[in-house]
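Enquirer: Next comes the sequence, and after it the predicted model I'd like to discuss.
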Amino acid sequence: MRRDQFLKAVAALAAAGALPLTARAATNIKMMIPANPGGGWDLTGRAFGKALLEAKAADTVTYDNKGGAAGALGLAQFVNGSKGDPNALMVMGAVMLGGIITGKPPVSLDKATPIARITSEYNAFVLPANSPFKTMQDVIAQLKKDPGSVKWGGGSRGSTEHVAAAMIAQKVGVDPAKINYVAFRGGGEAVAAILGGNVTVGGSGYSEFAEYITAGKMKPIAVTSEQRLSGVNVPTLKELGIDVVIGNWRGVYGAPGITPEQRKKLTDEVLKALDTPAWKDALQKNDWTPAVLSGPAFEKFVTDEFASLRDIMTKSGMV
């Protein structure tokens, strides 16, 4: 066999995955999680990394947590440190858009490369187990009486639970600018504050509270979905006469400056991972709703979401 024929044969085998890892370039995915451990982005990033490994779309996955400013600190580190890297991914979502609108960070999301939306999740509002309040109606009554006395705890300023709290206030006739919102850099901090009774009511994805609800340490009082969540006996805000529905979607972005070919390859790997048993198990375990959108459709979705969220936040007095 001539040398050129041999090289072509080796290349074909490597492309088909028929050669051992030592005979082809390993794919080492570097996953930026722009939040502290314990929150929704952290859960999503690590579950997705496991799916990438199962799909053989990656040989290794490493994680870098960088919390703060609704993901803006992690975004800045990702953009500045991953330029042109075809194996870099960053978890992001609706929370980051809200943080960018309110915080106006120096590094914008448009510097990175849109890859795909992967999930959507509705928020739950919970009370500490020893709260003097028992229902969302109790919280609303106190909110109307003295807005500042109700401490809403959740993610960073501009998060979906922050927007939801402002929308709730607006719908029940309270000036949303008067809500007392306590922002936390990560889900772990928010959970600790709720368990410690340092906030009146906490908000986040239902999955982040599930184990504490099951253990009787938190009491769920409402969810932000259109209909009750599957297997969860908690009323929607709409059921309670509060016309608020808001979802928290999550997606992944690639590094700045990657080529169209690299972007397509990365997108294909992401979509492949979303079809694995590992990812399907994560969806079921965490009550995440599949919401796959990629390519130009995802890019347009993000642009439209920025406009819609900015409008809601402005009307709610947050911008």
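Expert: Thanks, I have the structure now. Numbers count the residues shown, from 1 in each chain.

Enquirer: C-alpha from now on. contacts and neighbour counts both.
Expert: Will do.

Enquirer: Check which helix or strand Ala222 maps to.
Expert: Assigned by DSSP states H and E, Ala222 belongs to strand 218-223.

Enquirer: Following element in sequence after that strand, please.
Expert: strand 247-254.

Enquirer: packing partners for that next one?
Expert: The helices and strands touching strand 247-254, judged by 3 or more Cα pairs under 8 Å, 6 or more residues apart in numbering; DSSP states H and E, are strand 88-93, helix 94-103, strand 113-128.

Enquirer: a helix runs through Asn80, doesn't it?
Expert: Yes. Assigned with DSSP: H, G, I helix; E, B strand; the rest coil, Asn80 falls within a helix.

Enquirer: show me what contacts it?
Expert: Contacts for Asn80 were tallied using Cα atoms under 8 Å, 6 or more residues apart in numbering; there are none.

Enquirer: what about it, distance to Gly257?
Expert: 11 Å (Cα to Cα, to the nearest Å).

Enquirer: Kindly report the same for Lys264.
Expert: 13 Å.

Enquirer: if we can go back for a sec, can you give the distance of the strand holding Ala222 from its chain's centre?
Expert: Centroid separation for strand 218-223 versus its chain: 20 Å, with Cα atoms, centre = their mean, to the nearest Å.

Enquirer: Give me the most central residue, this structure.
Expert: Arg250 (4.1 Å; Cα atoms, centre = their mean).

Enquirer: Can you tell me the SS state at the residue lying closest to Arg46 once chain neighbours are set aside?
Expert: Of all residues not flanking Arg46 in the chain, Tyr63 sits nearest, at 7.7 Å (Cα to Cα, 6 or more residues apart in numbering). With three-state DSSP as the basis, Tyr63 sits in strand.

Enquirer: another one to put next to it:
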Amino acid sequence: MKLLNIASVLLLASVIAVPALAQDISRPECVAPAKPGGGFDLTCRIAQQGLEKQLKTPMEVTFMPGGIGAVAINLFNTTRTDDPNAIVAFSSGSLLNMAIGKYGQWGAKDVRFLATAGTDYGAVIVKADSPYKTLDDLMAVVEKDPGSVVVGAGGSVGSQDWMKAAILLKSKNVDPRKMRYVAFDGGGDAIAGLLGGSIKVYFGDIGEMVSHLGTGEMRILAVLSDKRLPAPFAEVPTAKELGYDAEWPIVRGYYMGKNVSDEAYNKWVEAFKAAYATDAWAKLVKDKGLLPMDLSGKEMDADMKKRVERMTGIAKDAGLIQ
């Protein structure tokens, strides 16, 4: 009897000793809704590396390209609505797609926004050997003939990346509908298109450029931020300082299925909050080319849904939706 009691006590102690987080999130997964190499990949890598100590279990990154997030949001509203182990990367572009109905019936109300990874900014990028040495060089050509320069990005007409190009052209009263725009399924494909020569200008994100800084393959003409960013982009001018009224901040973060339990959702929130408090997280975010933005849980969910509401209004003004 005593041996049984001792065994019971030891078993109970071992259960208590196992962190609740490790029990509840047994197979952590971050879904990047695009091919490898773009902003969604970057966002998932931040979670994968930044939550390593909090989750106690290696996080898997899976890629789910299709419709710039449409395939992923459909899956998490059909077969994986209550998956406690999976988070999905999103950006401000995803919010815009929700606002203008790019995801069909699925919108902001159909996900549980979880946490932010950081803030990114749009950027105007060319190949290193491009004849456009400055943003003025590029815009001088575009203002004369918008269709003479093939531009592209990881999104269709009306997407976040298209909007980056559109606001830059509109800053000089150029009709964005006249530009030659090529849509790719994610930043990785768009970068490949730029390097391969199928497009001449890539309207991407500054965070995507961190892993390419040492290659010498591309050059950043301008960043679409309100002021210059810290190193390693301190030498990159803003479009604004060059005389173009064009800014595009980008929130990067994660959502979960709308039917995920509060218990599972809160465990992820706890993991992110614990990570936010560490120097390692701050360094990781900086190294990935993002600026800090630490927001999680209900506050973050409400904030993102308000952003979608605002984007819906902007989209209506731009004629993207009725």
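Expert: Structure's in. What do you need? The model shown is predicted, which means the values in this text are computed figures rather than measured ones.

Enquirer: Show me what the residue nearest to the centre of the first structure lines up with in the second structure.
Expert: The equivalent of Arg250 of the first structure in the second structure is Arg252 (alignment by TM-score structural alignment).

Enquirer: how close does the nearest residue to that match once chain neighbours are set aside sit to Gly152 of the second structure?
Expert: Among residues not flanking Arg252 of the second structure along the chain, Ser91 sits closest, at 4.5 Å (Cα to Cα, 6+ apart). Relative to Gly152 of the second structure, Ser91 of the second structure is positioned 18 Å away (Cα to Cα).

Enquirer: Asp279 of the second structure too?
Expert: 36 Å.

Enquirer: out of those two, which sits in the busier spot?
Expert: Gly152 (29 against 9; other Cα atoms under 10 Å).

Enquirer: mind checking the SS state of that one?
Expert: Secondary structure of Gly152 of the second structure, per three-state DSSP, is strand.

Enquirer: residues near the nearest residue to it once chain neighbours are set aside, how many?
Expert: Nearest-residue entry for Gly152 of the second structure: Val182, 4.4 Å, with adjacent residues in sequence omitted and distances by Cα to Cα, 6+ apart. The local packing of Val182 of the second structure (other Cα under 10 Å) involves 19 other residues.

Enquirer: Lys145 of the first structure too?
Expert: Lys145 of the first structure has 12 nearby residues by other Cα under 10 Å.

Enquirer: Show me what it aligns to in the second structure.
Expert: Aligned against the second structure - with TM-score structural alignment as the criterion - Lys145 of the first structure pairs with Lys144.

Enquirer: Run a quick neighbour tally on the counterpart of Leu274 of the first structure in the second structure.
Expert: Leu274 of the first structure maps onto Tyr276 in the second structure, with residues paired by TM-score structural alignment. Here the count is done by other Cα under 10 Å, and Tyr276 of the second structure has 21 residues near it.

Enquirer: Tell me if I'm right that Tyr276 of the second structure and Asp294 touch.
Expert: Yes. Contact criterion Cα atoms under 8 Å: Tyr276 of the second structure and Asp294 qualify, at 6.4 Å.

Enquirer: who has more neighbours, Lys264 and Gly257 of the first structure?
Expert: Gly257 (17 against 14).

Enquirer: Please confirm that that one is located within a strand.
Expert: No. Gly257 of the first structure: not assigned to a strand; according to three-state DSSP it is coil.

Enquirer: Which neighbouring elements make contact with the strand holding Ala222 of the first structure?
Expert: Counting by 3+ Cα pairs under 8 Å, 6+ apart, strand 218-223 of the first structure packs on strand 113-128, helix 206-214.

Enquirer: among those, which is nearest Ala193 of the first structure?
Expert: strand 113-128 (9.2 Å; Cα to Cα).

Enquirer: corresponding residue for Ala89 of the second structure in the first structure?
Expert: In the first structure, Ala89 of the second structure lands on Val91 (TM-score structural alignment).

Enquirer: tally of neighbours for that match?
Expert: 27.

Enquirer: Double-check it against Trp41; I have them as touching.
Expert: Yes. Judged on Cα under 8 Å, Val91 of the first structure makes contact with Trp41 at a distance of 6.4 Å.

Enquirer: Mutual contacts of those two, please.
Expert: 33-34, 250.

Enquirer: Which member of these is positioned nearest Gly67 of the first structure?
Expert: Distances from Gly67 of the first structure to those, taken by Cα to Cα, are shortest for Pro34, at 5.0 Å.

Enquirer: Aligned to Leu221 of the second structure, what sits in the first structure?
Expert: That one, Leu221 of the second structure, aligns with Ile221 by TM-score structural alignment.
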